[in-house]
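**Q** Predicted coordinates and the sequence they were generated for:
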Amino acid sequence: MDGVTSPIPAEARTHIDDLAAFVTASPSSYHAADESFRRLVDAGFTALDETEAWRIEPGGRYVVLREGSVIAFALPDGAGATTPFSIVGAHTDSPSFKLKPKPTKTGAGGWWQLGWEVYGGPLLNSWLDRELELAGRIVTSSGDEHLVRTGPIARIPQLAIHLDRQVNDGLTLDKQRHTTPVWGLGDAESADIVARFARDAGVAPDEIGGFDIVAADTQTPRTFGADEALFASGRLDNLLSTHAGLTAILKARPAENIAMFAAFDHEEIGSASRTGAAGPFHEEVLTRILGALGGSDEDRARSFARSLHVSSDVGHAVHPNYSERHDPANQPVAGGGPILKINGNQRYATDAHGAASWNAACRSAGVPTQEFVSNNTVPCGSTIGPIAATRLGIRTVDVGVPILSMHSARELTAVVDPWFLSRAMSAVLAR
């Protein structure tokens, strides 16, 4: 299938501009969930408190926020105890670095440095020589949570070629020694990044009881290339899918099923947390919705048996410099529409029924689609799809958008593909 290059529809450009704004507002999973929650509440979704009893009405629209995860849903007018769900799922976190306890230290030459650990599987070399910010949440001893972000503050400096003449023959980075960033110079007594977070949050440093802080690239997302058909940005994995699902649920007016958008934290490190797809959050929300509609365990089983979950994460476009790493027959191209992910070992959850449902949604939306399957010698990653399918028993299909430079500090996609994905998701949620 040939990629779509020109002309780029105006709606696609509007979508990519909003994706750029969403990424800019979301340097951490906590910011991404909070920005999604804010947009949904502003659009009229009713916020639900997990500590309170839920009153769910047919025809209503609701949203619940749990730290770095968010779930929103819209009910059809005829919703009842056995109404099935149409779900689009994604994740809010991205490969990065996460601050360790006692993160401030000083290095040789009077440099202020930060202690952090690798989060997920970033392409380490892509993070070198970039102006990075720190973002996430601090929690005070009283339990109050504050979102914080520093703006450009840190940089991982690469060793000059004069001090490593063989660097272009192969770069190997020690994760402990070579990824430590610099963020200042001078008196070591003044080097206190936690105090900086406290100042930004308006609290005293000794009030901070804990923090979850990650690094994020600060370069502005932008379109470029011939006809401005390409889009480069940090955190496309997986804010691209989060934004597409958010856009779809904001427009959703479901006919028969309960339309749901679910975005989870911690996918990049296995999803095993109270806010991850392997945790209880999703099942608890689904159960509480049906319970509020008068459903029993039997009713829930009947609902789940007729439900569909579309798990969306970015995938690999054919790389022009490494085409031998891809399957010779199934080669997704940028601009060719969203991809259907298939794996015989169930690293993706797609089966024949799920594929048929996804292809029908794409046809309904007028969206091109293409398949992705790995080269047999290059094992694929995985997604929230198999995890959700295993935990919930809901039929799940894995999809996404083809990109280059996955897990880089800055990734690349075609301008039209995120818009195509959101349109297909809208068709799923319209059921």
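**A** Now that the structure is in, tell me what you want to look at. Residues are numbered from 1 along each chain as shown.
**Q** drop to CA atoms for contacts and neighbour counts, all remaining ones
**A** Fine.
**Q** number of nearby residues for A252?
**A** Residues contacting A252 under the criterion other Cα atoms under 10 Å number 25.
**Q** residue contacts, it?
**A** By Cα atoms under 8 Å, 6 or more residues apart in numbering, A252 lies in contact with 74, 259, 426, 429-430.
**Q** Okay, one more to line up with it:
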Amino acid sequence: MIITPDVRAHAQALLDFIDASPSPWHAVAVMARALEAAGFRELDEAQTWSLAPGARHYVIRGGSSLVAFIAGLQPVEEAGFRIVGAHTDSPGLRVKPRPADTAGRLIRVGVEVYGGPILATFADRDLGLAGRVSLRSAQGVETRLVLLDRPLLRLPNLAIHMNRKVNEDGLKFNRQTELPLLLTSVGDAPADDVFLRLLGAAAGCSAGDILGVELNAFDTQRGAFWGANEEFIANSQLDNLASCHAGFVALMGAAPSPVTCVGAFFDHEEIGSESAKGAAGSLLSDVLERIVQAGGGSREGLRRGLARSLMISADMAHAFQPNFPGAYEPGHLVAVNAGPVIKSNVNQRYATDGVGAARFAHLCERAGVPYQMYCHRSDLACGSTIGPMTAARLGLDVIDVGNPMWAMHSIRESAGVLDHAYLLRVLHEFFAG
């Protein structure tokens, strides 16, 4: 296995992106800065849009979802859209609105479980806090990103002497009573004041001005290369920031073409996408319709354009872990560092059909990239993606694909160095036409 400096650089850029994006709000802020540097300009949904052919723009909704696009040189109704979709959120622990309490002589931070994380992997990790706070200001309410990027919180395991069967029964946590994160020792100040002072210092405001919080715990350990030849990578949030990174980097490198190229990066996929900024909401359809209208087109023109369009829903895939062979469909064993995966499910948990699978396979062949096929075991429940809901909402062809990875929904996931470069090449080819 040969890992060239260029391939390693792509993987390092991914790790850097994840390390800078410990929350969905940070991920969107990082993408927005990169897009601005690449000549994209932000549009406000509350303003009238005027778009020139070849113009580069992006839209942010709710701080944690972003749609970027390069306007086509031909009208959408004649050339259609090429869309890459992914999601900015990852499963984990979200801080409750009033989280601080005392137990014994310790202050704890109460959390809710967001999505479906492997809870045991959050134990005994150096956890920080990231997200945003809303505070009173002269203009009314202002929102600021906050990042406490140091070992601040911890979920210590119960000693085996008090949990003798943990190795036989597995590590389990009661979500209400056993997941609060330890913060500090009790002092003279009330627990709420201690917590808000930390946030105020991070946000550059008075603790008393904070009116709302949206925060998640995150692993402060940085991403790393591992393996005998450093052919693997490990980090949090590979699902699905790896797909976001490949999507927006490929879009930034796309040249103006007849087709309108779009990158859509949604929050709330891990909890069903039913929100104003989720993939089941109106964000993508609103943006696509306004692109058509800004070019002088009609609603009929939008429907004509969608009929000529194709979307790749990029979300990570399950790689074969040889210690657990019984968890996999024997005829579809996906390997790390063997190329992106075409994901299929007859019950439409993935949107790919036979024609879509063939189109992506042909795209990989054009890009000189290997590809793989994934099907879930018939006796296990299959996860889903933004693909089926986007296909249903917009009425366009969608292909579900993703790079192979291990330990999906762990706080520390793993994937292959080669695969990220492979997916970038395929998405570059997709946007190039």
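**A** Looks like it came in fine. None of these values were measured; they are calculated from a predicted model.
**Q** on that earlier part again, export the contacts of A252 of the first structure as CSV, with columns for distance to L159 of the first structure, secondary structure and neighbour count.
**A** Output for these, formatted as CSV (distance: Cα to Cα, whole Å; DSSP: H, G, I helix; E, B strand; the rest coil; neighbours: other Cα atoms under 10 Å):
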residue, distance to L159 of the first structure, secondary structure, neighbour count
A74, 53, strand, 27
A259, 51, strand, 27
S426, 48, helix, 28
L429, 50, helix, 31
A430, 53, coil, 21
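**Q** Out of those residues, give me the two with the largest separation.
**A** A74 and S426 (12.3 Å; Cα to Cα).
**Q** Check which helix or strand R177 of the first structure maps to.
**A** Using DSSP states H and E, R177 of the first structure is not contained in any helix or strand.
**Q** so how far is W116 of the first structure from it?
**A** 11 Å (Cα to Cα, to the nearest Å).
**Q** Could you check how far the alignment partner in the first structure of A276 of the second structure is from A305 of the first structure?
**A** Using TM-score structural alignment, the partner of A276 of the second structure in the first structure is R274. According to Cα to Cα, R274 of the first structure and A305 of the first structure sit 25 Å apart.
**Q** go on, R410 of the first structure?
**A** On the measure of Cα to Cα, R410 of the first structure and A305 of the first structure end up 40 Å apart.
**Q** So for those two, which residue has more residues nearby?
**A** Legend: neighbour count by other Cα under 10 Å for R410 of the first structure and A305, higher for R410 (23 against 16).
**Q** Could I get the contacting residues of that one?
**A** 126, 217, 232-236.
**Q** What is the nearest of the residues you listed to V139 of the first structure?
**A** So of the contacts of R410 of the first structure, ranked by how close each gets to V139 of the first structure (Cα to Cα), first place is D217, at 23.5 Å.
**Q** Any idea how many residues pack against that closest one?
**A** Neighbour count of D217 of the first structure, defined by other Cα under 10 Å: 23.
**Q** same check, this time on I71 of the first structure
**A** Counted with other Cα under 10 Å, the neighbours of I71 of the first structure add up to 24.
**Q** and L43 of the second structure, what pairs with it in the first structure?
**A** Aligned partner of L43 of the second structure by TM-score structural alignment: L48.
**Q** That match touches W54, doesn't it?
**A** Yes. The pair L48 of the first structure / W54 is scored as a contact, 6.9 Å apart, by Cα atoms under 8 Å.
**Q** More neighbours: which of those two?
**A** Using other Cα under 10 Å as the criterion, L48 of the first structure and W54 rank with L48 on top: 16 against 13.
**Q** Grab the nearest non-local neighbour of that one.
**A** V64 (5.1 Å; Cα to Cα, 6 or more residues apart in numbering).
**Q** ok, the counterpart of that neighbour in the second structure - how many residues close by?
**A** Mapped onto the second structure by TM-score structural alignment, V64 of the first structure lines up with V59. Around V59 of the second structure sit 20 other residues, with neighbours defined as other Cα under 10 Å.
**Q** give me the element V59 of the second structure is part of.
**A** If you go by DSSP H and E, V59 of the second structure is part of strand 56-61.
**Q** Name the residues that touch that strand?
**A** Strand 56-61 of the second structure is contacted from outside by 28, 32, 35, 39-45, 66-71, 277, 283, using Cα under 8 Å, 6+ apart.
**Q** what distance separates that strand from the centre of its chain?
**A** Relative to the mean C-alpha coordinate of its chain, strand 56-61 of the second structure is positioned 17 Å out (Cα atoms, centre = their mean, to the nearest Å).
**Q** cool, stretch 111-123 of the first structure as well?
**A** Centre-to-centre, stretch 111-123 of the first structure and its host chain are 20 Å apart (Cα atoms, centre = their mean).
**Q** which residues of the second structure does that stretch align to?
**A** Stretch 111-123 of the first structure maps onto residues 106-118 of the second structure, going by TM-score structural alignment.
**Q** For PyMOL, what selects the buried ones among the contacts of strand 56-61 of the second structure?
**A** Selection of the buried residues among the contacts of strand 56-61 of the second structure in PyMOL, burial being defined by 16 or more other Cα atoms under 10 Å:
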select buried, resi 28+32+35+40+41+66+67+68+69+70+71+277+283
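**Q** so what's the closest residue to D187 of the first structure other than its chain neighbours up against?
**A** Once flanking residues are discounted, D187 of the first structure sits nearest to G110: 7.8 Å by Cα to Cα, 6+ apart. The neighbours of G110 of the first structure, taking Cα under 8 Å, 6+ apart as the test, are 185-188.
**Q** what's the answer for G276 of the first structure, then?
**A** 69, 264-267.
**Q** Kindly reformat the contacts of G110 of the first structure as CSV containing secondary structure, distance to P58 of the first structure and neighbour count.
**A** Below are those laid out as CSV (DSSP: H, G, I helix; E, B strand; the rest coil; distance: Cα to Cα, whole Å; neighbours: other Cα atoms under 10 Å):
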residue, secondary structure, distance to P58 of the first structure, neighbour count
L185, strand, 59, 15
G186, coil, 62, 12
D187, coil, 62, 11
A188, helix, 60, 15
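**Q** Between those residues, which sits nearest K102 of the first structure?
**A** A188 (13.9 Å).
**Q** List the contacts of the residue nearest the centre of the second structure.
**A** Most central in the second structure under Cα atoms, centre = their mean is T88, positioned 2.8 Å from the mean C-alpha point. Neighbouring residues of T88 of the second structure by Cα under 8 Å, 6+ apart: 24, 27-28, 64-65, 240-241, 244, 265-268.
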